[in-house]
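[1] fold the following for me, if possible:
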Amino acid sequence: MPKTLFLGHKNCRRHDMGQGHPESPQRLQAIEQLVRATDWQGKLSFVDAPKVDLACLGGIHPKHHVQALMELVPEQGFADIDADTRLNPYSLDAALYAVGAALHATDQVIAGQAGNAFCSVRPPGHHAESAIAMGFCLFNSVALAAERALASGMSRVAILDFDVHHGNGTVEIFQDRPEVLVCSSFQYPFYPGRFDDVVRPNICLTPLTAGSDGAVFRQAVERQWTRALRRHQPEMIFISAGFDAHRDDPLGGLNLQDEDFLAVSWFIKDLAGETAQGRIVSLLEGGYQLDALARSVVQHLKALVE
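    Alright, predicted model coming up:
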């Protein structure tokens, strides 16, 4: 039985947006420490992500956008993209390793070298629109991974996003691409307030009011996403795995607990078994309370490795 891959790279920790910023290098440290302390009984394989070159971004991000980001990278200190998002000298390098993890995981799962994969990388990506970097995100790694699967010959894929913030970038990129189903659950109204009212057959939006608990989340997601996925019949499923809907997270207002991330991960894995031969690639998005983040990732992985 092919193993679950856990992909990361030390250079993803070199991206830093300044003291006190919630999207910090310590996120990856917290995750890796707890994951490595957990007994996976040989079912989890740790892999160093490769770095991709800029040409790999072309399927999603236009050249002028990539060039503008390159020119913004500072030689030292920080350069602001928006009020929440900054570059340091190592940010684009980290982002290219994050994309590299997503693409390598996709290739390995398609080739049958892994059953599924989780990419513990940063910066995150789901807020990055085709030509706008925002919301801590530079390049939309999950969109690039989905595009990779389609380029490999697949005709339909799905992206499932359970971050507390709506995956506006992913919706913007694929709203007119019927071969890609995008399902996004999110607190509403909430950041970023973009592309959260799109009406398309391939876009399934699940807005949740502030204070919603795990039971509300699970019922809404399972009802809406099951119907959408069975209709779409994806050959591969990608996950934007944000853990900031946890009740302890400082940036969100939903009330999920550790076990809710286990439950939604099992739910997705079961659906992947129906149409996608179990093929899943999951990418870290949000999650900013370090202990809750690390525990929730372990719960997510427990579903993937079984």
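[2] rest of the way, CA atoms for contacts and neighbours
    Fine.
[3] OK, contacts around Met154?
    Glu235 (CA atoms under 8 Å, 6 or more residues apart in numbering).
[4] show me the longest strand that occurs in the protein.
    Determined from DSSP state E, the single longest strand within the chain is strand 180-187.
[5] C-terminal to that strand, what's the next element?
    Using DSSP states H and E, the helix or strand that directly follows strand 180-187 along the chain is strand 203-208.
[6] mind listing residues that contact that next one?
    171, 175, 181-188, 196-197, 217, 220-221, 224-225, 228.
[7] between the next helix or strand after it and strand 180-187, how big is the angle?
    Per DSSP H and E, the first helix or strand lying C-terminal to strand 203-208 is helix 214-232. For helix 214-232 against strand 180-187, the angle by axes from the mean of the first three to the mean of the last three CA atoms, to 10 degrees is 170 degrees.
[8] list the buried ones in helix 214-232?
    Gly214, Phe217, Arg218, Ala220, Val221, Trp225, Ala228, Leu229, His232 (16 or more other CA atoms under 10 Å).
[9] dump the residues you listed to a markdown table, plus distance to Ala101.
    Formatted as a markdown table, the buried residues of helix 214-232 follow (distance: CA to CA, whole Å):
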| residue | distance to Ala101 |
| --- | --- |
| Gly214 | 30 |
| Phe217 | 29 |
| Arg218 | 29 |
| Ala220 | 31 |
| Val221 | 27 |
| Trp225 | 26 |
| Ala228 | 27 |
| Leu229 | 25 |
| His232 | 26 |
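[10] among those, which two are most distant?
    Within the buried residues of helix 214-232, two members stand farthest from each other by CA to CA: Gly214 and His232, at 25.7 Å.
[11] one more sequence to fold, the one below, so I can look at both together:
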Amino acid sequence: MSTLFVSHPCCLDHDTGPAFPERADRVRVIERTFEGEIFQLLQRECAPELDYGALTRVHPESYVEQIRKAVPEEGYFELADDVVLSPGTWEAISHSVGGVVVAVDEVMRRKVTNAFVAMRPPGHHAETARAMGFCFFNLAAIAARRAQAAHGAERVAIVDFDVHHGNGTQEIFWSDKSVLYASTHQFPLYPGTGASEERGAYDTIVNAPLPENAGSRMFREAMSEKILPRVEAFAPDLVVISAGFDAHRFDPIGALHLEVADFTWITNELMEIADRRAKGAVVSVLEGGYDLIALSRCASAHVQTLMGA
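    This next block holds a predicted model:
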């Protein structure tokens, strides 16, 4: 089993200012963690620059240009609540999209079994033409559309275990029967979407909201009873993971109180489905995770599982 790790130094230049939870140190701690001996066999690639076509399959050109033109020459520009741009933001965005594209290409061409893309800013709150919740462009959605457009994937499943609901991913695929979006998340919590009744135009949206302090048992039950069977039945050609680690019990933003072992477990469960349905094809993209120690431990467990370590 071969696993690809995709990142780029420019994602550190997306400066969100002091005391902002979505910060460059998130990727720094992941990269330091992956210097360990157990990750010696991890394949590594620098994320290439923007694939404009991959981006505009999900987001309209007018919106893309709005974001690009809003990038300040110096200082900060607050586009919306919790959406901050700095002079390095556009290059970080550019390579984030490029990183997702190369990960999908390598996995779908069977050059690697699976991939983890550790770039920022994250993406699952970004709607078709709306930035919010630290997110500008939806990387999981870009991955799905790339697999379909460039590699003939008929069905893609996106599984999101971030503590927050991926409203952007849900909105983008609400009326698309070729993409299944499934999410566990704390509810109620930002952004306020993700009720179990939200099922999409073709019943391809699967929400499993969890209460505060849900813990491991409720998380695993929700995945086992509501989400994993739907992913299996959908028979995807690719499984995309929105890998948010802010559901960990140490995270300052959420309160689901998961353990590192829960991320190992769900990664393994999704890999088993991918083995049966998608020739093992999994692309994981970093979403949340704001306690640096918890983030490093969870990302380590996630990628070790992808590697079969």
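[12] what would you report as the TM-score here?
    Overlay of the two chains. TM-score (TM-score structural alignment, normalised by the length of the first structure): 0.97; 304 aligned residues with a CA RMSD of 1.1 Å.
[13] what's the average distance of the longest strand of the first structure to the second structure?
    Its aligned residues in the second structure lie a mean 0.5 Å from strand 180-187 of the first structure after superposition (mean CA distance after the TM-score superposition for the first structure).
[14] other SSEs contacting that strand?
    strand 157-161, helix 168-174, strand 203-208, helix 214-232 (3 or more CA pairs under 8 Å, 6 or more residues apart in numbering; DSSP states H and E).
[15] list the buried residues of it.
    Val180, Leu181, Val182, Cys183, Ser184, Ser185, Phe186, Gln187.
[16] now stretch 94-111 of the first structure
    For stretch 94-111 of the first structure, burial by neighbour count (16+ other CA under 10 Å) applies to 94-110.
[17] re earlier: so how far is the longest strand of the first structure from its chain's centroid?
    12 Å (CA atoms, centre = their mean, to the nearest Å).
[18] can you state the direction angle for it and strand 157-161?
    10 degrees.
[19] looking at the first structure, name the residue matched to His59 of the second structure.
    Using TM-score structural alignment, the partner of His59 of the second structure in the first structure is His61.
[20] also Pro122 of the second structure?
    Under the alignment (TM-score structural alignment), Pro122 of the second structure maps onto Pro124 of the first structure.
[21] next up, the contacts around the most centrally placed residue in the second structure.
    By CA atoms, centre = their mean, the second structure has its centre lying nearest to Ser242, at 2.9 Å. Neighbouring residues of Ser242 of the second structure by CA under 8 Å, 6+ apart: His124, Ala140, Ile158, Val159, Asp160, Phe161, Asp162, Ser284, Val285, Leu286, Glu287.
[22] how about the equivalent of Ala80 of the second structure over in the first structure, secondary structure?
    Aligning on TM-score structural alignment places Ala80 of the second structure opposite Asp82 in the first structure. Recorded secondary structure, Asp82 of the first structure: coil (DSSP: H, G, I helix; E, B strand; the rest coil).
[23] repeat that for the one 10 residues further on.
    Applying three-state DSSP to Leu92 of the first structure yields a three-state assignment of helix.
[24] wait, doesn't it sit right on Leu72?
    No - when contacts are counted by CA atoms under 8 Å, Leu92 of the first structure is not listed as touching Leu72 (10.0 Å).
[25] what ranges does the stretch 1-150 of the first structure have for its helices?
    26-36, 63-72, 91-110, 141-151 (DSSP state H, counting those that start in this stretch).
[26] adding distance to Leu205 of the first structure, write those out as a markdown table.
    Compiled in a markdown table, those are given as follows (distance: least, CA to CA, whole Å):
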| stretch | distance to Leu205 of the first structure |
| --- | --- |
| helix 26-36 | 27 |
| helix 63-72 | 27 |
| helix 91-110 | 24 |
| helix 141-151 | 17 |
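[27] out of the ones you listed, which gets nearest to Lys269 of the first structure?
    Ranking those by proximity to Lys269 of the first structure (CA to CA) places helix 91-110 first, at 14.0 Å.
[28] quick one: that closest one to the second structure mean distance?
    For helix 91-110 of the first structure, the mean distance to aligned residues of the second structure following superposition is 0.7 Å (mean CA distance after the TM-score superposition for the first structure).
[29] tell me the counterpart residues of that helix in the second structure, please.
    Going by TM-score structural alignment: helix 91-110 of the first structure matches residues 89-108.
[30] off-centre distance for that stretch?
    12 Å.
[31] one more: stretch 99-116 of the second structure?
    With CA atoms, centre = their mean as the basis, stretch 99-116 of the second structure stands 14 Å off its chain's centre.
[32] again, but for stretch 250-263 of the first structure
    With CA atoms, centre = their mean, you get 16 Å for stretch 250-263 of the first structure.
[33] contacts for that stretch, please.
    Stretch 250-263 of the first structure is contacted from outside by 164-165, 187, 209-214, 217-218, 243-248, 288-289, 292, 295-297, 299-300, 302-303, using CA under 8 Å, 6+ apart.
[34] buried ones among those?
    164-165, 187, 210, 212-214, 217-218, 243-248, 288-289, 292, 295-297, 299-300, 302-303.
[35] on that earlier part again, ok, now how distant is the match of His59 of the second structure from Ile132 of the first structure?
    9 Å (CA to CA, to the nearest Å).
[36] same thing with Phe139 of the first structure?
    Applying CA to CA, the value for Phe139 of the first structure to Ile132 of the first structure is 9 Å.
[37] do the same with Thr85 of the first structure
    Thr85 of the first structure is 11 Å from Ile132 of the first structure, by CA to CA.
[38] Met17 of the first structure now?
    Relative to Ile132 of the first structure, and taking CA to CA, Met17 of the first structure is found at 18 Å.
[39] ok, the two, which is more surrounded?
    Each of Met17 of the first structure and Ile132 has its neighbours counted (other CA atoms under 10 Å); Met17 has more, 22 against 17.
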